[in-house]
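Q: Quick one, structure for this:
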Amino acid sequence: MQLVRGLHNLQTLTQGCVATIGNFDGVHRGHQAILARLRERAIELGVPSCVVIFEPQPREFFTPDSAPVRLTRLREKLELLAAEGVDLVLCLAFNRRLRELSASAFVQQVLVEGLRVRHLEVGDDFRFGCDRLGDFAFLVHAGEAQGFSVEAALTVELDGERVSSSRVRDALHKGELERAERLLGRPFALAGRVLHGQKLARQLGAPTANVQLKRRQPPLRGVFLVSAQAEDGVRYHGVANIGQRPTVAGDGRPHLEVHLLEFAGDLYGRRVTVTFHKKLRDEQRFASLEALKAAIDADVAAARAYWLGQPLD
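A: Okay, here's the model as predicted:
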């Protein structure tokens, strides 16, 4: 899959492409249905498939303090899009210049001159352009004038609810990991590099890998049964705490700390993917480090009992 950052870096697509536009946060089953249709149309027309995304996401630009927490950082999103068979991702910087671009200018500069789009898949509630004046009907009329077709993306329902990023966030916030997995089509996971931490967990008898989150807020909090996979492909069972560690004075930022069962080694500097399988409890403040150690010991014991005899594949 090719990643192009900015329209100015896009080489001419002589045959054009089929495209879709959106945040694709989480690349959930609804997104997967859109991408499957995109692949079909790309094969029919003999052109590459393209996904247009924005960084930051529009709501992060307009209301950064109240924007929804991300399910996937950009790197994770790109990996998921590649796994869905996308040929090209055009990542546009969402800034004041793009915000002020009219709907007609967006169509002309991005879709027609930039991508030479031949077919477009978007939701029927899709809005774009300055003051969100562009909509699905606008695109249909533009396509008729410019020679590309427009189709409304399929809505996917599961267990009586529409699959959406907001519903995935709701499931994760409530610790409903099975529901989140059904909506995503896979278990929820976070990835990051292992950094040096305070080494407090080591002193408490349960050394942890401090996984860099690179996000203001995580979509879930608490203590979880997890599995973790390093870049070499080896997977381990474990237990993880994600949150602000209220018992320990810290920097106020969220942290992901993972204790791996039956592991002895050094993961510093390596990228680790942590998959969340079951919530054990909410994060809580303890009156003393002794009480915290007792809780950690209980969490590790619960993890050993849960993972006993379960395969790592």
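Q: From here on, just use CA atoms for contacts and neighbour counts.
A: OK.
Q: neighbours of residue 244, just the number please.
A: Residue 244 has 20 neighbours, counted by other CA atoms under 10 Å.
Q: these two touch, right, it and residue 252?
A: Yes: with contact defined as CA atoms under 8 Å, residue 244 counts as touching residue 252 (6.0 Å).
Q: So which residues make contact with stretch 80-92?
A: The contact list for stretch 80-92, computed with CA atoms under 8 Å, 6 or more residues apart in numbering, reads 1-7, 10, 27, 32, 35-36, 39, 48-55, 78.
Q: start to end distance for stretch 193-205?
A: 22 Å (CA to CA, to the nearest Å).
Q: list the buried ones in it?
A: By neighbour count with 16 or more other CA atoms under 10 Å, stretch 193-205 contains the buried residues 193, 194, 201.
Q: this one as well, want them side by side:
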Amino acid sequence: MSTGFTVIRDNTPASVIPKGAVVAMGNFDGVHLGHRAVIGAALAMGKAHGVPALAVTFEPHPRKFFSPNTPQFRLTDETNKLRLLAATGLAGAVVMTFDKARAGTTAQDFIHHDLIGRLGISGIAVGYDFHFGKGRVGSPSLLVSEAPRLGIEVDVQAHVDIAERPVSSSAIRMALAEGEIADATAMLGGPWFVTGPVIHGEKRGRDLGYPTANLRLDKHCGLKHGIYAVRVGLGSERFDGVASFGRRPTFDNGAPLLEVFLFDFKGDLYGKVLDVAFIGFIRDELKFDTIEALIRQMDDDSARARAALAAAPGAFPRLGVID
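A: Predicted coordinates for the structure are as follows:
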């Protein structure tokens, strides 16, 4: 059954692309409040003209193409970005492959061939700082100047500020790197989350009385190592829990791993895909001299996590379903 959110890719036949749509264009990493302002403008434009509104975005992220050897901490991978976009009310997303050909396309060619020729847009919304085309020559001002000749409407959104600081993906990454979960949540408009399958670990948690579901995050994940209050999604079900992200210095100081203990849950999670939303930061990762000291600290962490979660009832990212 169709969910009403369709993903259009480079190989999608032109005949099935809704012509006359308006688009919100951007990289949309995190789909934060600044992105949502652009999306909101496109939705309003589409409603005013009775046409669908779509997102236009790029994969892989252009930074990955231009700096392949530089670690890239993405807030959302492609799938989760689309799940967030699907929950905004957009009719779909156009995912354009960012490769050598795309990087070499001039801004004018992109406008005329991709936006007007292939997509047949009637309007576009962008953020004040969005650039596109070879050499990043394409800009909001170029779109505004071309709009009358092209017969399209252009909406340029100013930056969104929280506490006099502009919301941006880089600011959110910095907040997560510092364990400032409340700041990241405020800028995102909801909790930051990760998704992955539960893998087998060393089974130490069972012996400690805290059996964990383990997830291997992207190697470039810049989240601060430490203990977190989390809310976990398993399909449509939600569970509260406490999680450790880090290298386990008490045991092996190994590769970073997310270890999640679900409160009041019994069952086998191996191979299941979990969404883990970060609700609050509890403490830094520590090394303990004895197992007894570690267990006492884990008991305290759990109590603090329960309190943080009780103060944020229902907090979880709003996610849509992708056709």
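Q: Inside strands: which ones of the buried residues of stretch 193-205 of structure 1?
A: The members of the buried residues of stretch 193-205 of structure 1 that map onto strands under DSSP state E are 193, 194.
Q: right, and out of the buried residues of stretch 193-205 of structure 1, which lies closest to residue 261 of structure 1?
A: Using CA to CA, residue 201 comes nearest to residue 261 of structure 1 of the buried residues of stretch 193-205 of structure 1, at 14.0 Å.
Q: Settle this for me: the closest one is touching residue 207, isn't it.
A: Yes: in this structure, residue 201 of structure 1 is within contact of residue 207 by CA under 8 Å, at 5.0 Å.
Q: Buried only: go through the contacts of stretch 80-92 of structure 1 for me.
A: Listed as buried from these are 3-5, 7, 27, 32, 35, 39, 48-54, 78; burial here means 16+ other CA under 10 Å.
Q: In structure 2, what range does stretch 116-130 of structure 1 match?
A: The counterpart of stretch 116-130 of structure 1 in structure 2, using TM-score structural alignment, spans residues 120-134.
Q: neighbouring contacts of the matching stretch?
A: 19-26, 34-35, 38-39, 41-42, 45, 102-108, 110, 115, 137-140, 151-159.
Q: Among the residues you listed, which are located in helices?
A: 34, 35, 38, 39, 41, 42, 45, 102, 103, 107, 108, 140 (DSSP state H).
Q: which one in structure 1 is aligned with the first one?
A: Which is residue 34 of structure 2. Under TM-score structural alignment, residue 34 of structure 2 pairs with residue 30 in structure 1.
Q: Can you give me the neighbour number for that match?
A: Count around residue 30 of structure 1 with other CA under 10 Å applied: 23.
Q: mind checking how far it is from residue 222 of structure 1?
A: Residue 30 of structure 1 is 27 Å from residue 222 of structure 1, by CA to CA.
Q: With residue 255 of structure 1 instead?
A: 11 Å.
Q: What lies in contact with the longest helix along structure 2?
A: Ranked by residue count and defined by DSSP H, the top helix of structure 2 is helix 291-310. With CA under 8 Å, 6+ apart as the test, helix 291-310 of structure 2 has contacts from 208, 227-231, 240-242, 279-280, 282, 288.
Q: residue contacts, the counterpart of residue 192 of structure 2 in structure 1?
A: Using TM-score structural alignment, the partner of residue 192 of structure 2 in structure 1 is residue 188. By CA under 8 Å, 6+ apart, the contact set of residue 188 of structure 1 is 177, 180, 181, 275, 276, 277.
Q: tell me the SS of residue 47 of structure 2?
A: Of the three states, residue 47 of structure 2 takes helix under DSSP: H, G, I helix; E, B strand; the rest coil.
Q: swap in residue 145 of structure 2?
A: Classification of residue 145 of structure 2 using three-state DSSP returns helix.
Q: Return the residue of structure 1 aligned against it.
A: By TM-score structural alignment, residue 145 of structure 2 lines up with residue 141 in structure 1.
Q: roughly how far apart are its match and residue 247 of structure 1?
A: Residue 141 of structure 1 sits 59 Å away from residue 247 of structure 1 when distances are taken as CA to CA.
Q: residues contacting the nearest residue to residue 218 of structure 1 once chain neighbours are set aside?
A: Nearest non-adjacent residue to residue 218 of structure 1, counting by CA to CA, 6 or more residues apart in numbering: residue 69, 6.5 Å away. By CA under 8 Å, 6+ apart, the residues touching residue 69 of structure 1 are 169, 216, 217, 218, 219.
Q: Same question for residue 240 of structure 2.
A: Residue 240 of structure 2 sits next to 229, 230, 231, 232, 262, 263, 306, 309 when contact means CA under 8 Å, 6+ apart.
Q: Buried ones among those residues?
A: Buried, going by 16+ other CA under 10 Å: 229, 230, 231, 232, 262, 306, 309, out of the contacts of residue 240 of structure 2.
Q: Helices along the stretch 101-250 of structure 1, start to end?
A: 103-106, 136-146, 165-173, 177-184, 200-203 (DSSP state H, counting those that start in this stretch).
Q: what about those, which gets the closest to residue 73 of structure 1?
A: Residue 73 of structure 1 lies closest to helix 165-173 among the helices of the stretch 101-250 of structure 1, at 13.4 Å (CA to CA).
Q: now the angle between helix 177-184 and that closest one, please.
A: Going by axes from the mean of the first three to the mean of the last three CA atoms, to 10 degrees, helix 165-173 of structure 1 is angled at 160 degrees with respect to helix 177-184.
Q: Once aligned, what mean separation remains between helix 165-173 of structure 1 and structure 2?
A: With mean CA distance after the TM-score superposition for structure 1, helix 165-173 of structure 1 departs from structure 2 by a mean of 1.5 Å once superposed.
Q: which other helices and strands contact that helix?
A: The contact analysis (3 or more CA pairs under 8 Å, 6 or more residues apart in numbering; DSSP states H and E) places helix 165-173 of structure 1 against helix 177-184.
Q: Lovely, talk soon.
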